[in-house]
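J.: Need coordinates for the below:
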Amino acid sequence: MIFIHGFGSNGFGSKAQAMRSYCRQHEVRFLAPSLSHIPTLALQTLEELIEQLGALTPAPRLCLMGSSLGGFYAHILALKYDLPVVLINPSMHAGSSLRRALGRAVNYFDNSTYEWQESYLATLEQTEPAYPSPLNASQCWLLAQTADELLDYREAVEALPEARQTIEPGGDHGFVGFARYLDDIMSFFRQATAT
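T.: Below you'll find the predicted structure:
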């Protein structure tokens, strides 16, 4: 399983840590790489990782999870490699939703700063898949909360009409109570990779 973190985050965020701990307890291979803030580099890293892992272990199939911007990347990669995916409060239109971040941005791991550039938005806009997504309920599970303060959950609902959808009232962008879903996420992936 590969977990893809969101904008300004890293492979040690709270959701990644919860999933890492769960996978360790259940002897499931888990990776949560800390990715470059540059979209081209982040996607290249993820593609290389998927291709290397897929070549080494053709069975069981890889599974993807992504949160926020990581959800955007995970959706792209699920389509490209035909992988099951869980999307948590995903950004479906990252090029426009991250326009507000232009300029100096902060990495939440060490509070270092970096420059979020217009060219990065252009890359995200160019890589955005066509919607509605063809991913169906056996391939894709959307977890969203309606009080996400950064993204409008309705964009994901509309973009993923055939996906399994769990939409909770309230919450926030970090997805309050994420740990409640760990068993169900693992069951979803087991079913998705059983065929």
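J.: switch to C-alpha atoms for all contacts and neighbour counts from now on
T.: Will do.
J.: secondary structure class for Phe3?
T.: Assigned state for Phe3: strand (three-state reduction, DSSP: H, G, I helix; E, B strand; the rest coil).
J.: Skipping adjacent residues, who's closest to Val157 in space?
T.: Spatial nearest neighbour of Val157, chain neighbours left out: Gln165 (7.5 Å); criterion: CA to CA, 6 or more residues apart in numbering.
J.: So which elements touch the longest helix belonging to the chain?
T.: If each helix of the chain is counted by residues according to DSSP state H, the longest one is helix 39-56. Applying 3 or more CA pairs under 8 Å, 6 or more residues apart in numbering; DSSP states H and E, one finds that helix 39-56 makes contact with helix 118-127.
J.: Tell me the helix or strand right after the helix it packs on.
T.: Sequence order places strand 140-145 as the next helix or strand after helix 118-127, per DSSP states H and E.
J.: Give me the distance from that following strand to the chain's centre.
T.: On the basis of CA atoms, centre = their mean, to the nearest Å, strand 140-145 sits 10 Å off its chain's mean C-alpha point.
J.: how about this one, so we can line them up?
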Amino acid sequence: MIVYLHGFRSSPQSFKARLMAARMAELGRKGEWLCPTLPVSPAEAVAQIESEIRAHAKAGERITLIGSSLGGFFATYLAEKHGWRAALLNPAVVPDRDLSKYLGEQPLWHGGGSIVVEPRHLDELRALAVMQITQPQRYYLIAATGDEVLDYREMLAHYPGVVTHLIEGSDHGISEFADYVDEVIRFCDAV
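T.: I've put the predicted structure just below:
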């Protein structure tokens, strides 16, 4: 099963999530795809991800996470906790610091509506922090030097020894992600 975890204020309607879902459908693998809408609370998000995987995964099925931005932070926590593999797309490394300037009501990127970021959410993020990954071979990192939101150098430092695709330029959303979809799926399928 491939589980896509979207970023802060995002949803399964994000550009990258829709590209991945469409490609999985083209490959006849729609039943192996899961992309939940994550709540604003990091603790609730992680609990929901674990619950949905338990509900949808077949017995013994291998789980690979794809995490974008804040979803990459969650993917790292879950990969370390459960021994799962994770493909990380411009992952957040210190989200409690980065999101501290977003306290209060924040608009969602897709479908309207908003969320309210509370100080307790920053505490929940700190509680989920992975200080050092344990098995670099379980990870695949795509980092863009042109990411205008997160510093790619923090990503490289936090994920030493992982197979990395460093994109010169680009942006936080990885606008040319269509060029990398099959590369990400190959990582997900690798033994």
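J.: one step back: what's the local residue count around the residue nearest to Val157 of the first structure?
T.: Counted with other CA atoms under 10 Å, residues neighbouring Gln165 of the first structure total 18.
J.: what angle do whichever strand or helix holds it and strand 140-145 make?
T.: Using DSSP H and E, Gln165 of the first structure sits in strand 164-168. Strand 164-168 of the first structure runs at 10 degrees relative to strand 140-145, counting by axes from the mean of the first three to the mean of the last three CA atoms, to 10 degrees.
J.: buried set for the next helix or strand after strand 164-168 of the first structure?
T.: Downstream of strand 164-168 of the first structure, the next assigned helix or strand under DSSP H and E is helix 182-193. Judged by neighbour count using 16 or more other CA atoms under 10 Å, the buried positions of helix 182-193 of the first structure are Ile185, Met186, Phe188, Phe189, Ala192, Thr193.
J.: And the contacts of helix 182-193 of the first structure?
T.: Met19, Tyr22, Pro60, Arg61, Cys63, Pro84, Val85, Val86, Ser138, Gln139 (CA atoms under 8 Å, 6 or more residues apart in numbering).
J.: now the angle from that helix to strand 140-145?
T.: Calculated by the same axes, to 10 degrees, helix 182-193 of the first structure forms an angle of 160 degrees with strand 140-145.
J.: ok, the closest residue to Ala101 of the first structure other than its chain neighbours - contacts?
T.: Once flanking residues are discounted, Ala101 of the first structure sits nearest to Trp116: 6.7 Å by CA to CA, 6+ apart. By CA under 8 Å, 6+ apart, the residues touching Trp116 of the first structure are His37, Ala101, Leu102, Gly103, Arg104, Ala105.
J.: Neighbours of the third one, how many?
T.: Just to be clear, that refers to Leu102 of the first structure. Look at Leu102 of the first structure: counted by other CA under 10 Å, it has 13 neighbours.
J.: Just give me the match in the second structure for it.
T.: Using TM-score structural alignment as the criterion, Leu102 of the first structure maps onto Leu103 of the second structure.
J.: Its match and Thr164 of the second structure, how far apart?
T.: To Thr164 of the second structure, Leu103 of the second structure is 32 Å away according to CA to CA, to the nearest Å.
J.: For the longest helix of the first structure, list every residue counted as buried.
T.: So for helix 39-56 of the first structure, counting by 16+ other CA under 10 Å, buried means Pro39, Ala42, Leu43, Thr45, Leu46, Ile50.
J.: and the residue nearest the centre of the first structure, helix, strand or coil?
T.: Residue closest to the average C-alpha location in the first structure (CA atoms, centre = their mean): Gly66, at 1.3 Å. Three-state call for Gly66 of the first structure (three-state DSSP): strand.
J.: wouldn't it be in contact with Met1 here?
T.: No: Gly66 of the first structure is beyond contact range of Met1, at 10.8 Å (criterion: CA atoms under 8 Å).
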